[in-house]
Every structure is written in C-alpha cells, then in structure tokens.
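Participant: structure for the following, please:
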Amino acid sequence: MESTLSPLLRLTLGEACWTCQEHLRACDAGLPRCRTCIEHGSTCSGYGSKLSLTHTGLKSKRQSGHTLRSPSMTGQLAPVQDMPILTAFHPLPVEQSYFAQHFSHNIARIGLAIDHQGNGYRWLLPMAMSEPALLNAALAVAASHHSRWQQSTNNDALKYLRASCLNLKQRLVDRKLVHSNVTLASMLLLATLGIAAIPELDPWMEATADHKQTIDALFGCSVRLPKLLSAASRLLVAIRDGQLVPSEIQSRADALQKEIRATRISADAIPMLGLTCRRTAQAFSASIGLHEDEMRRRAIATAEIFRHAAHIFVYRIIHGPEISLSPEMLESLHSALGLLTLVPDAVGPGANLGWCLVVLGTELETAEYRHYITSRWAGLHLLGVHSTKNGEKILNEVWNHRDLIKQGYPGASERWQDTMLRIGKAQILM
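Facilitator: All right, here's what the predicted structure looks like:
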C-alpha cells in the first residue's frame, strides 16, 4: 500500500469543513455536516482527508510529457475540493460508497483522540477495497453511526455486520490469515460498534484484577467502575422504554449505588494499575516528569472523582433535573469539586475527566462554579482531544437551557443525556 500511495499527498483540515474553507466561512464543525453550510444552502463537503499529487508525483507527470495546472505551484498544491479519498480506488456500489464516505469524513475524525494527517482509520479504506472482512466492518460501523445520527431504524448496519462476521470467521480458522493485519483491523472496527448491551460484554468486564484498589490505566477510574456504568446506562434505557416498574427501578438503582461505594480508594492507599478486561495488575510507577507520590495522589483523586460522578449519574437516572440532590449526593458533588483541585491540570490522570465535568457541571448553578468548570475545559482542550469540545458544548447547552427556563421561556427541564441527543452529540459521549 505504501508504494501505491507514496506519490499522493493527504490534505486535511482542522475544525472547518472543505466548503467553509473554500468560502472563508466560520464553520461550526457539526456532524455529519456543518450547520453553516445548511444555513447558506451549500452542500457540505465534509472534513475528510483528500488526495492530491505531491511534487514527486508532479515531477513524474512532467517527465512523461504531461502537464498539470494548479493555482499555486510554489508551495503545497491546492486541495482538489471535490475529490474525497475513495476516488483514488475502484468504485463501490452507491450505498456502500455513501457509507464509506461517511466513515472517512466522520468516523475516522472521531476515531482517534486527535485527528491528524496520519490518522490510520482513513488509511484502512484503501486496504478494505480488496478485503471483504475489513470493508464490511467499516461499512457496519458507518451505517450504525449514520442510523443513530438520523434516528432511523434500518438494517443496513446489521447486514454489513453479519457479512463482516462471516468473513472474519473464515479468516480466524485459516492459520495463514488469523494473524494478518486485515484480521486485526477488522476486529478493531467491529469493537468500535459500541453495542454496550451485548451479553458477552459483561463477562469480559468481569475479568478484572483481584486487587480491589486497582485503577484502570486507560480510563483513570477503578477497574470495577466501567461495568457499573454500563449497567447504569442499560437501566436508563430500560426506564425510557418503560420496561421496569418503579419498585424494580429503585431496587436496581440502590444496588448500583452500593456497588459504586465499594469502589472507593482511600487517599493513603497504594493502588495498582490495570485494565478493566484483565485480571493482572502492575505496580504503580510515574514516567511523565512527576514525582511518584504526586502521580499516585492525582491518580487516586481522579478515580474518586469518577466514583462521585457515577453516584450522581445513577441518582439522576431515577430523579429528574428538577429534583434537588439528596444530602448524600450533595456531599459527593462537593467532594468531587474538592478533589478536582488535587488534579490541577490535564497532565496524566487529569486528561480523562471530560465525562466527569459534564456530570458534575450540570449540577452547578453559580457563575463562580461554572467559570471554574469552564477553565477546566480549557485545560483539556490543550490536549487537542476533539471530544472535550463536544463535552463543553453539551454542558453549555444544559446551562443555557436551564437559564432560559428560569427566565420564563417555555420548555421543560431535561437531563444532560437528552440535551446531548437534542444537539446531535450522542456519538461522542456514549
């Protein structure tokens, strides 16, 4: 693939779509297309990487007697505005081409913490053109994301998922293919479907370290907390779908709160580092320029912030936003805000607190507290992680909506999850 693509240059943008860039407009970076284009009656060209000839490719064309005109030949070639990444490869059927474009423009953009020129998710598509398992996996992810975005109930994602699983099964029984990059990439894409309610997921998350005070090195919370948050999310869905009676709702919420309390890590603990899906744990160590004791203190504080946010998250599942926090939940809120001061910046564990800031921020009313949370968002934005900006947008919308209702505007209070769905950010903070 390297030899095939070496004469080509990938052209990428930051926060603006190609159409807004061309017309010098302020782009809102909306998905799947920006609202600025919609308001101007323009077709949004998306945010995906585009291909253009590099100087090496240009030189070879000239030597072969061909010429290539460009508005600017002194520096990097101007982007070809309507040439998305797939036009460099053989055509797909219309539906598959549409979902492949959606994968390139949107899925790849949020697939990594920081979208950049070397985003490997986009470069899976050229490989997928000749690999059915990988292509169907990419199409399944794109179709699932698009269906959720449009709030439609079609079976496109299921169709591609079944095809990809069949292709993958054939590869897994072939010793020559089981360890190939295509097999691994297909499994990676299928894992990103994010179906949290599948029965196989709970046993996978139960394979946690025996050491109770173990912190997940990726999430920053207790290794036992992701499973509880998954159960809480399923409880929220069951309530929305009317599947449970009030007594069962309260019983399940109380059980979750009890298990969340059991994940507490004391301030003087010597925690271990592990992963939610693994039984082994490693001794704690620091390697980013902080003293080990300071890093341990921040890691414990971060894990405890997650625990307090989880308590409030479960509480709000059965109590609407118009109901005040109970004394216990109010204590969790104040404890979490106090612990935030022990994680002063986004170095190390503090990089993972975006979800917590949303949960805690929705409970804050005063301008002083809101300003503090906003300053914490600014620190996270320095990492270049796009999801932090979406988290801040959700929280700001929650605050704005609440303030408008207090001023007498018509409307009802809503949970931050409902706000997230209303403004189209559901795929970011699931």
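
Participant: okay, CA-based contacts and neighbour counts for the rest of this
Facilitator: Fine.

Participant: list the buried residues for the host helix or strand of Leu337?
Facilitator: Assigned by DSSP states H and E, Leu337 falls within helix 327-340. Across helix 327-340, burial judged by 16 or more other CA atoms under 10 Å covers 329, 332-333, 336-337, 339-340.

Participant: quick check: the farthest pair among these?
Facilitator: Comparing every pair within the buried residues of helix 327-340 by CA to CA identifies Met329 and Leu340 as the most remote, at 16.6 Å.

Participant: alongside the first, I'd like the structure of this one:
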Amino acid sequence: MAALLQTSSPNLPWSESLDPILPDIECPNTQGSCWSCLAQSSPCDGALPHCRNCRKKRRTCAGYGIRLQRPGPMQGISRHDSPLEARKSKILRFVCPLGLQPLENRLLQHWVHQITRFCLAIDYTDNGYRRLIPMALEEPALFSSIMAIAAAHESKTMQTVDTLSGKYLRTAMLRLQQILSNPITATKDSTLGTMLCLVTYEIFNGSPRWRSHYAGVSSWLKMRGDCTDLNPFMKGWISMADTQSGLNMGTAIIPEVEDWLSSMDDSGSGQPIIDPILGCSSRMPKLMLEAVGLYRTSQGAGAESADVQAEIRERGKLLKAKIHAASLDIQATPLLAISGDRRGLVLGGLTPTTTSANGQDQSEFMRHMCANTEIFRYALLVYVFRVVNGLNVPLDMETQYAVEEAFRLLPQLPFINGLGSNLGWALVVIASETNAPELREYIRCRWRSLKLLGMNYNEVGELLTEEVWRRRDDMNYTCDVSWQTVMQELDLGHMLV
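Facilitator: Here you go, the predicted structure:
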C-alpha cells in the first residue's frame, strides 16, 4: 500500500468536506388500527399490546408503532432540484431496500444505527461515521470496507459464523489498489476514508494487521502534503489512532498529528472542549503524545545515564503540571470539537439518541462527559508517574489519589453505551495499580460488559489486565514488568481503544 502511495501525484485537487446524511423519515400510525389490519383493510379493535382481530385470524400483529417512510423506486431526481436536494434524494434511495440488495441494506442499517454510535464516545448531530455514506455511494472501495466492518460486527453480536466480511474486505482491498495506482483518484477523501475503515476493521477484530494499513495512512498523508483543508473528522480519527498507538506501543508514527493537535486550546473559549471521538478533553491528545515521547526517551539508548534521568524527571514534572492544568469541573458545560481541527470547529448539539438512550437529561449527560475526560486525565497522570519513576516505586499520594478518583468516577459511566466504551487504555493503566479484590472484580465486570460491543480488542485488554495481575500477585504485589512489556511478550500488537 505504501509503495503504491509513493507513486501518486501529491498535487491534485481536493474535494470539499463530506455531505451530511439525512435522518430517517418517520411515518406515524394515525389510523388507530394496527399495521397488519391496515394492510389487509380489515377492522381493528385497537387492543394492546396486540389486536384481537389478528389473534382471531392467527396472524402476527405488527403493532401500532412508528414506521420508516421511504421513497418508492420510481421517485427520481428532478432536473430542477438543487444539488443538495439531489444528493439527499440519492441517499434515501440508496438506503431504501429497493435500492440495495436486502443483505447490503441490512448491513448499511447496522452501520448507521449501531456502529456509528458506539464508535464514538459521544454521538453528535453530524456524526462523521454516518457522513461517510455519501462518499460510499460514489466509491465501491469505501462501501465495501463499510460492509466488511458491519458484517464482521453483526456476526459477533448475533454469535454466528462470519462468512461475509472477508468477501467485502477482499473487494475493498482490490479496489483500493486500483485507486492508489491512479494519480487522479489516489488523493480523494474517499480513498483516505477507505484506508481508515480498513484500520478500523482490523482493530475491531483484534488483529495486528491494522498496523500495515496505518502505515499506508502515514504514507498517504506524506503524499498529500498540505493537510490544512483535510476533513476535520478524519483528522480527529487519525489523531485518536496515533495517540493510542503511541500510548499502547510507543509507536506514534504520523508527525502531522502533533501539529494538528497544537491548535487545540480552549483557554480563551470560556468553556472546556471535549473531543467526541475519544471522549476526553481536547487538550489531552497533545499531552498524550508528549507522554509517549517521554516514554520513548526512557526506553532509548543511554536512558540509565544521570543526564538522561535528570531530563526525564524535569520533562515529567512539566508534563504533570500541564495535565493538572487540563482538569475540568464535573459541573462544567463543555463544548464539542474534533481534536486536530485548526479552526476550532464547534460541532452541533448532541443527538437525541445519546441522551434518551441512557435515560439522562442534558445536564446529567454533561456531567458524565466531564467524568469520562477526567478518567483519561487521571490515567495519564499514572502513566507519566510510571515512566518517570519506574515500576518498583510505590505511588505517591498525588498519583494514588488519581487512581482512587478514577475508580470513584467509573460507576457514573454506562458500561457499553457511548461514554465508557472507549476507556480500554485507561482501564489497563488504572487496573495495573490495583491489588484490592473488589476493585479487580469491578474491572472484570467492565471488561465483560465491553465484550457485548462485539469487538475483539476488548478481549485483548482483559487478557492483558489478568496477566499483569498474575505477575503482581506472584511477586507479592510488586512487578518489575510493565503492561507495555507484557503486551510485547504476549505479542499483543493491538490497540486498546
């Protein structure tokens, strides 16, 4: 992939940002009859939960709920329609079962209504994963990669044998090779979207193959050159992947990310800014990369020398001060913005599904957003302490307080819906400092619940946590092997989020 990218021209036109996808059109039942009786033009007594007429005729009562209203197959696009209206009409026809094979329609609905929600810590109005669909209408590689993710995830949640995702994955890969060999198509945003979906597919499946696709993303960005007009959501997607790659394996490989993140400063906004992709403060990804740099220094040549140790302590002290400065009040009302967006784009309000699905009002959900980002901040404090002080030094009072506060905030978050679903790395960091049986059991409960998401990387996190605990117990609650080293020894080249 990287070799193909290097042969493409970097000076090609760049398309505009992604078009928004329309929400489903709801068709309420205003007749007072169940849908089955309406379809049969028969009388209905309106009994709940199912009408007696259907029971008498031994047929399934379809109930009285809202149904989706879709345009018919003959509804075309008028030549008088505006481009936006034409695109919206095209999207609706595409999602309609009459516009797709039933299988692909089902998988696309699974992507829209399931995957795009839990892939983000906070679902928001212009969810970037849903906004990939207009591009997928035009690019078969992107469409096939989305189908591969949806098919693999559906099989896991339904506990069936996955016979579909491999086919879509091969189709996406073959098409991507053709795209990258053509300078005209190589730099389209749909090409980057396809590559990122392939990364996501492998991460979901707990496979280390995500790294080869991610190396291709890095090469693509080098070929692209100036990324100032790159879609903000894709910047945030890449920023999240790079910071997590660095924190998990010490291999942040995309230098552009640091420049993107340097633009995120909420000090003058009057309100804290939270990134909806990872669910942490917009300041945190940059601080995470600084922590990764500190870790790499501690693992590099000459790290045991007095000069390097003094440098590590000084950098660690400054970094901890920045992390403390990034704290936010749990009662704050944060804004949402994608990390890496130089314009500081503030996104629209939360989608109704985010708050209503958890039975929360807006203010309560805001508090939970703040709790989520504070857990990341506490985990980063623990991470930096271990980088600076090593593994055999007991936690100081400040860092022990961070661990305790993280455990205090965790029960405020849902186990698998949105907030709480992206905490894999933070759970490993906090759990690695835990000896109390009741706290370990609580962490196990979190891992078990995350398995319900149908993504294998959560199983990797659970396996890693249990192995760290086993080694700590064998050495009387001390361990001179970090969880990063355990990952390498077990050949767990995975992301934890």
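
Participant: circling back to that earlier point, counterpart of the helix holding Leu337 of structure 1 in structure 2, which residues?
Facilitator: Helix 327-340 of structure 1 corresponds to residues 397-410 in structure 2, going by TM-score structural alignment.

Participant: Val387 of structure 2 pairs with which position in structure 1?
Facilitator: Under the alignment (TM-score structural alignment), Val387 of structure 2 pairs with Ile317 of structure 1.

Participant: so which strand or helix has that match?
Facilitator: Applying DSSP H and E, one finds Ile317 of structure 1 within helix 292-318.

Participant: what does Ser387 of structure 1 give?
Facilitator: Assigned by DSSP H and E, Ser387 of structure 1 belongs to helix 386-406.

Participant: aligned partner of Thr280 of structure 1 in structure 2?
Facilitator: In structure 2, Thr280 of structure 1 lands on Leu345 (TM-score structural alignment).

Participant: same deal with Asp418 of structure 1?
Facilitator: With TM-score structural alignment as the criterion, Asp418 of structure 1 matches Thr485.

Participant: number of nearby residues for that match?
Facilitator: 14 (other CA atoms under 10 Å).

Participant: what does the one 3 residues further on give?
Facilitator: Counted with other CA under 10 Å, the burial measure for Gln488 of structure 2 works out to 12 neighbours.

Participant: again with Thr366 of structure 1
Facilitator: 8.

Participant: and it, what's its match in structure 2?
Facilitator: Aligned partner of Thr366 of structure 1 by TM-score structural alignment: Ala436.

Participant: contacting residues around that match?
Facilitator: Applying CA atoms under 8 Å, 6 or more residues apart in numbering to Ala436 of structure 2 gives no contacts.

Participant: and Gln282 of structure 1, what is it in contact with?
Facilitator: Contacts of Gln282 of structure 1 by CA under 8 Å, 6+ apart are 272-274.

Participant: sorry, back to before: mind checking how far the nearest residue to the match of Thr280 of structure 1 once chain neighbours are set aside is from Ala39 of structure 2?
Facilitator: The shortest distance from Leu345 of structure 2 to any non-neighbouring residue, by CA to CA, 6 or more residues apart in numbering, is to Ala337 (5.8 Å). Ala337 of structure 2 sits 46 Å away from Ala39 of structure 2, taking CA to CA, to the nearest Å as the criterion.

Participant: looking at those two, which one has more neighbours?
Facilitator: Ala337 (25 against 10).

Participant: just checking, that one touches Gly279?
Facilitator: No - applying CA atoms under 8 Å as the test, Ala337 of structure 2 and Gly279 come out as separate, 10.4 Å apart.

Participant: rewinding a little: nearest spatial neighbour of the match of Val387 of structure 2, chain-adjacent residues omitted?
Facilitator: That would be Leu236: by CA to CA, 6+ apart, it lies 5.9 Å from Ile317 of structure 1.

Participant: what residue of structure 2 matches up with the one you found?
Facilitator: In structure 2, Leu236 of structure 1 lands on Tyr295 (TM-score structural alignment).

Participant: which helices and strands does the host helix or strand of its match pack with?
Facilitator: Element membership for Tyr295 of structure 2, per DSSP H and E: helix 284-299. Identification of packing neighbours for helix 284-299 of structure 2 by 3 or more CA pairs under 8 Å, 6 or more residues apart in numbering; DSSP states H and E yields helix 232-249, helix 256-261, helix 306-325, helix 362-389.
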